[in-house]
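In: Prediction below, plus the sequence it came from.
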Amino acid sequence: MNLLDMVPDPAGAPETPVCSRKGCRSDAVWRLLWNNPKIHTPERRKTWLACDEHRAWLEDYLRQRLLWRETLPLTEAAR
């Protein structure tokens, strides 16, 4: 067995970003920007992607933990 056979092929990566919600494979249409103030500098932003169905759930998850900063549409320019 070759270990390189276990490395995902970047050419096989999805062309359309998918939702970050566990188990969801729907196309993402939103960017949820967040950071953890305990470990990130204030200007640092991490991104979760969300479909319309899971946007509110993911946003609520981040808000409850005081991590949410901003939600923006996922545009072609951001892809």
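Out: Right, received. Where do you want to start?
In: For the rest of this, base every contact and every neighbour count on C-alpha atoms.
Out: OK.
In: can you pull the contacts of Arg21?
Out: Contacts for Arg21 (C-alpha atoms under 8 Å, 6 or more residues apart in numbering) come out as Ala50, His54, Leu58.
In: The same query, at a cut-off of 10 Å, please.
Out: Neighbouring residues of Arg21 by C-alpha atoms under 10 Å, 6 or more residues apart in numbering: Ala28, Trp48, Leu49, Ala50, Cys51, Glu53, His54, Arg55, Trp57, Leu58.
In: between these, which has the most around it?
Out: When neighbours are taken as other C-alpha atoms under 10 Å, the top entry among these is Ala50 (28 neighbours).
In: for comparison:
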Amino acid sequence: MSVPLVCSAKGCRAPAAWAHLWNNPTLHTADRRKVWLACADHRASLGEFLSVRGFLVDTVPSDQIPADAG
């Protein structure tokens, strides 16, 4: 049995359909990928938050999260 993926937005408990892959270059090596999950309603706002800081690397469907991300 797999654990359901839930949106990372504060207070949201909706199922996650998307995964924002990101890293903070001042803290992480270039190949490290952290993951924020997003429902359809929060995909844009979470992605923009990461993007304006220069952290967003990629956005993929939640069923395509790379095995080495996390």
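Out: Happy to help now that I have it. Keep in mind that this is a model prediction, so the values were computed, not measured.
In: Just to be sure, which of the contacts of Arg21 of structure 1 are found in helices?
Out: Residues of the contacts of Arg21 of structure 1 located in helices (DSSP state H): Arg55, Trp57, Leu58.
In: of those residues, closest to Trp68 of structure 1?
Out: Leu58 (9.4 Å; C-alpha to C-alpha).
In: Quick check: the counterpart of that closest one in structure 2 vs Leu37 of structure 2, distance?
Out: Using TM-score structural alignment, the partner of Leu58 of structure 1 in structure 2 is Leu46. Distance, Leu46 of structure 2 to Leu37 of structure 2, using C-alpha to C-alpha, to the nearest Å: 9 Å.
In: Mutual contacts of these two, please.
Out: Cys7, Ser8, Ala9, Ala19, His20.
In: Alignment lookup: the first one to structure 1.
Out: Residue pairing (TM-score structural alignment): Cys7 of structure 2 is matched to Cys19 of structure 1.
In: The fourth one too?
Out: In structure 1, the residue paired with Ala19 of structure 2 according to TM-score structural alignment is Arg31.
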